[in-house]
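Trainee: what follows is a predicted protein model with its sequence.
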Amino acid sequence: LLKGAMAMMVVALPIIFQPELRRGLLKMGKRGFFINTSFLHKEIDKKVEQLINGLVMVMPMLSSKHKGALVVLEREVGLKDILETGIILNSEFSPELLYSIFMPDSPLHDGAVIIRGNNIAGANCILPLSERMDISKSLGTRHRAALGLSEQTDALIIIVSEETGNISIALDGKITRPMEPQGLKKMLTHLYQPKIISEFGFWPTEDSKK
């Protein structure tokens, strides 16, 4: 019952932040951070394009406000065990929903969001911390958690530091930081190219993860 109530609260929260998100959308569009749909229509599925555009919009907005965030993009390796540590949402991805989850008054803002395909599969999820001894002391718990998951799976994790506002990427046991919006767009576009999807199954279905 509690989990259901929390999920309903999160779905309702985007309504509150719609004006702010619309302003952010206009600003980001003017800066040219969005994908040029003229050349991507033939190369990337429309839903993938919407996902990338949404992430490229929301992550800098969270960064500018120093709102800590962890967003996990599930790839070939299923994250069922990770999902079970949090709240299952299975809601269609939208920038508004993702943004609202990481607001301080959201009951789910402390954990990681798991994105599966074009859905926000879950939130408030716990990631395994990296046990490496050579990690920079400047990296906080979010970065260690992102690094830990990237060491164990092929997931791509986007981190926003609450302290610095910097955006980082964890992939294959390595962290790239800071990540500018254009760099984030380029990496996500490469990740979801149809050739990669068809060869390695980076766009999983619900059935393939059961």
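Mentor: Noted; the coordinates are in hand.
Trainee: every contact and neighbour count from this point should use C-alpha atoms.
Mentor: Will do.
Trainee: pull out the buried positions in stretch 161-181.
Mentor: By 16 or more other C-alpha atoms under 10 Å, the buried positions in stretch 161-181 come out as 161-162, 165-173, 175, 178-181.
Trainee: also stretch 182-197?
Mentor: Neighbour-count burial for stretch 182-197 [16+ other C-alpha under 10 Å]: L184, K185, L188, T189, L191, Y192, Q193, P194, I197.
Trainee: so of the buried residues of stretch 161-181, which ones are in helices?
Mentor: Taking DSSP state H as the definition of helices, the buried residues of stretch 161-181 contribute P181.
Trainee: included below, for side-by-side comparison, is a second structure:
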Amino acid sequence: MKASQVFGLVTLHWIIKNTLTVGVIALIIIFQPELRKALEHLGRTRFLSRRMFDNDEEIRKVVEEISLAAVNLSDTKTGALIILEQETGLNDFTHSGIKIDAAVSSALLENIFVENTPLHDGGVIIRRDRIAAAACVLPLTEQEVKKDLGTRHRAAIGITENSDAIAVVVSEETGIISLAINGKLTRNYNYEKLTNVLTKILEHNLEDDFSMFKKVKAWLTKTKKK
């Protein structure tokens, strides 16, 4: 029995009990945006996911096609937004666009972003070595960004704030190629720099995937022997 009840302090007991309840509710209300983002991320994350890529060669081919498309689009100042899905699933966003399900190629990416075509607006989402969907509606960041950054840049930052995706952006105003990771945007990429950065990120993720695969395999082998 609680001390407040032992000594007959019924009113005090009522105040303490209800203060705790109100406090919990207040915390939920105050931190609602953070809790919502955490739950969204948890819901989209694959706990025992398949590997994003099988080998370095597969990564190299995809990265080269994306980088070539970005540079060609930059030369013509054609706006583009290319999203590379990682561990966090992006099905909610692919469903908002038009299904493509085609091999990643610079020619296809360049055609998708031709102005005044049905797929031009929105983002392209790449899953492994396939273009999953185009014209996808993506969340815009609530951060204050530079005035010369448009909707594509805000969407690139927004999608990488809410997931571990990588976003490549081409400005239709300046042709500048930018990269967004973890809600941070860096600019002025050329073919070599973009290729190197994307390759390093994806190869690092591949090493992590193989490490996890080996751990799971070892655990399953150990379990079978028992």
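Mentor: Perfect, thanks for sending it. These numbers come from a predicted model, not from an experiment.
Trainee: going by distance to V56 of the first structure, which of the buried residues of stretch 161-181 of the first structure wins?
Mentor: P181 (6.1 Å; C-alpha to C-alpha).
Trainee: translate that closest one into the numbering of the second structure.
Mentor: Using TM-score structural alignment, the equivalent of P181 of the first structure in the second structure is Y191.
Trainee: same question for M103 of the first structure.
Mentor: M103 of the first structure maps onto V114 in the second structure, by TM-score structural alignment.
Trainee: show the contacting residues for the residue nearest to the spatial centre of the second structure.
Mentor: With distances taken as C-alpha atoms, centre = their mean, A165 lies nearest the centre of the second structure, 2.7 Å away. Taking C-alpha atoms under 8 Å, 6 or more residues apart in numbering, we find A165 of the second structure in contact with I83, L84, E85, Q86, E87, T88, I159, I181, N182.
Trainee: just the helices in the second structure please.
Mentor: Using DSSP H, helices in the second structure cover 3-6, 10-30, 32-44, 56-75, 91-94, 106-112, 151-161, 191-225.
Trainee: the match of P181 of the first structure reaches L68, doesn't it?
Mentor: Yes - if you go by C-alpha atoms under 8 Å, Y191 of the second structure and L68 touch, sitting 6.7 Å apart.
Trainee: joint contacts of these two?
Mentor: Counting by C-alpha under 8 Å, 6+ apart, nothing touches both Y191 of the second structure and L68.
Trainee: just give the nearest non-adjacent residue to the match of P181 of the first structure, would you?
Mentor: S67 (5.6 Å; C-alpha to C-alpha, 6 or more residues apart in numbering).
Trainee: on that earlier part again, can I get the helices of the second structure in a markdown table including distance to P118 of the second structure?
Mentor: Listed next are the helices of the second structure as a markdown table, based on distance: least, C-alpha to C-alpha, whole Å:
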| stretch | distance to P118 of the second structure |
| --- | --- |
| helix 3-6 | 69 |
| helix 10-30 | 41 |
| helix 32-44 | 28 |
| helix 56-75 | 17 |
| helix 91-94 | 16 |
| helix 106-112 | 8 |
| helix 151-161 | 16 |
| helix 191-225 | 27 |
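Trainee: of all those helices, which one is nearest A133 of the second structure?
Mentor: Comparing the helices of the second structure by C-alpha to C-alpha, helix 91-94 comes nearest, at 5.5 Å.
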